[in-house]
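Engineer: Predicted model, plus sequence, below.
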Amino acid sequence: MAVENEFRLDHPVVHLRRGRVDGTHEGLAAARARGQRLGRPPAMTGEQVRQARALLTRPDESVSSIARLLGISRTTLYKYLPEPTDGTR
């Protein structure tokens, strides 16, 4: 009998939680329909990617120095430029 009472107490909580999740999905769908960009913004702009490509062609520039100059991590630089142009990095 105690189990039945617990279930009855949990039921409204589950119902409220489900309503919030549904509302979240509806809100995200509405934002997508408006053409709004969702999620984390890109770490690098198109201009930064072009600048990084140009800097990588210079033999005196290292990946670390380019990343430091652009204010990003080396991992992010490798993510946006997976293959170095000259194959030495």
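Structural biologist: Alright, I've got the coordinates.

Engineer: make it CA atoms for all contacts and neighbour counts henceforth
Structural biologist: Fine.

Engineer: Skip ahead from the strand or helix carrying A31 and say which helix or strand is next.
Structural biologist: Applying DSSP states H and E as the criterion places A31 in helix 2-33. Next along the chain after helix 2-33, taking DSSP H and E as the criterion, comes helix 46-56.

Engineer: now whichever helix or strand comes after that following helix: how far from the chain's centre is it?
Structural biologist: Sequence order places helix 63-70 as the next helix or strand after helix 46-56, per DSSP H and E. Relative to the chain's own centre, helix 63-70 is displaced by 21 Å; criterion: C-alpha atoms, centre = their mean, to the nearest Å.

Engineer: Helix 63-70 to helix 46-56, inter-axis angle?
Structural biologist: Per axes from the mean of the first three to the mean of the last three C-alpha atoms, to 10 degrees, the angle that helix 63-70 makes with helix 46-56 is 150 degrees.

Engineer: put this beside the first:
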Amino acid sequence: MTLIGYARVSTLEQDEALQVDALTAAGCDLSRIYVDHITGASTTRPELDRAWDYLRPGDTLVVWRLDRLGRSLKHLVQLVGELGQREVEFRSLMESIDTTTPTGRLTFHLFASIAEFERDLIRERTAAGLAAAKARGRVGGRPKALSATQVEQARRMMSEDNLSATDVAAVLRVSRATLYRAIQGET
């Protein structure tokens, strides 16, 4: 079992020394500590990828704080879940989460449950908001390019005035495809 450390600092002005010192004090070998100098919102983390490639079943990934690893709680839960699938443990020093212990696994599963609960609440609120808007007569999506009056005007221009679809579309300032869809009742 090897302890693999991961540290991340958001800006060049920040110093990783505090995190690296804490990781070495926790038992990580200095040669097995990977440090990214990148914002947490970034989706690419080269040093995390290197640490991920090095991890083997039975190893433990150690971070100073949870926010150093995941961009969000959802992302963190996903990463720790992937570690579990690979039989790699996880430890966060500041939050005292250690998935090698039953208490640590429970704590992390509580975080995961809270994240799932939060996603479900957001989904329910979104559905309720859409239903309420629909009940008030509002529909989502892009507004129609041509009003019903403009569609009738276009039909008249094409039939009575013998204008081409290209000319009518130019007058109404829409594309020919939009004009045809509107006349056929699709938009």
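Structural biologist: Right, received. Where do you want to start? Owing to the predicted nature of the structure, the values given are computational and were not obtained by experimental measurement.

Engineer: After superposition, what's the TM-score here?
Structural biologist: Once the chains are laid over each other, their TM-score by TM-score structural alignment, normalised by the length of the first structure reads 0.72; 80 aligned residues with a C-alpha RMSD of 2.2 Å.

Engineer: now for the helix holding A31 of the first structure, which elements pack on it?
Structural biologist: On a contact count with 3 or more C-alpha pairs under 8 Å, 6 or more residues apart in numbering; DSSP states H and E, helix 2-33 of the first structure meets no helix or strand.

Engineer: Work out the gap between it and the centre of the chain.
Structural biologist: In this view, helix 2-33 of the first structure has its centroid 26 Å away from the chain centroid, taken as C-alpha atoms, centre = their mean.

Engineer: sec struct for L48 of the second structure, please.
Structural biologist: L48 of the second structure carries the three-state label helix when classified by DSSP: H, G, I helix; E, B strand; the rest coil.

Engineer: Hmm, D36 and it touching each other?
Structural biologist: Yes - if you go by C-alpha atoms under 8 Å, L48 of the second structure and D36 touch, sitting 7.1 Å apart.

Engineer: After alignment, which residue of the first structure pairs with M158 of the second structure?
Structural biologist: In the first structure, the residue matched to M158 of the second structure (TM-score structural alignment) is L56.

Engineer: Specify, as a residue range, where the longest strand seen in the second structure falls in the first structure.
Structural biologist: The longest strand of the second structure (DSSP state E) is strand 3-9. Per the alignment by TM-score structural alignment, strand 3-9 of the second structure matches no residues in the first structure.

Engineer: following that strand, which helix or strand shows up next?
Structural biologist: Counting by DSSP H and E, what follows strand 3-9 of the second structure is helix 17-25.

Engineer: now that next one and strand 3-9, what's the angle there?
Structural biologist: Orientation check (the same axes, to 10 degrees): helix 17-25 of the second structure against strand 3-9 gives 170 degrees.

Engineer: Could you check how many residues crowd around the match of M158 of the second structure?
Structural biologist: When neighbours are counted by other C-alpha atoms under 10 Å, L56 of the first structure registers 19.

Engineer: Wait, it touches S62, no?
Structural biologist: Yes - assessed by C-alpha under 8 Å, L56 of the first structure is found in contact with S62 at 7.4 Å.

Engineer: Next one: the residue nearest the centre of the second structure from I114 of the second structure, what distance?
Structural biologist: Nearest residue to the geometric centre of the second structure (C-alpha atoms, centre = their mean): H75, 7.6 Å. Between H75 of the second structure and I114 of the second structure the distance is 13 Å, computed by C-alpha to C-alpha, to the nearest Å.
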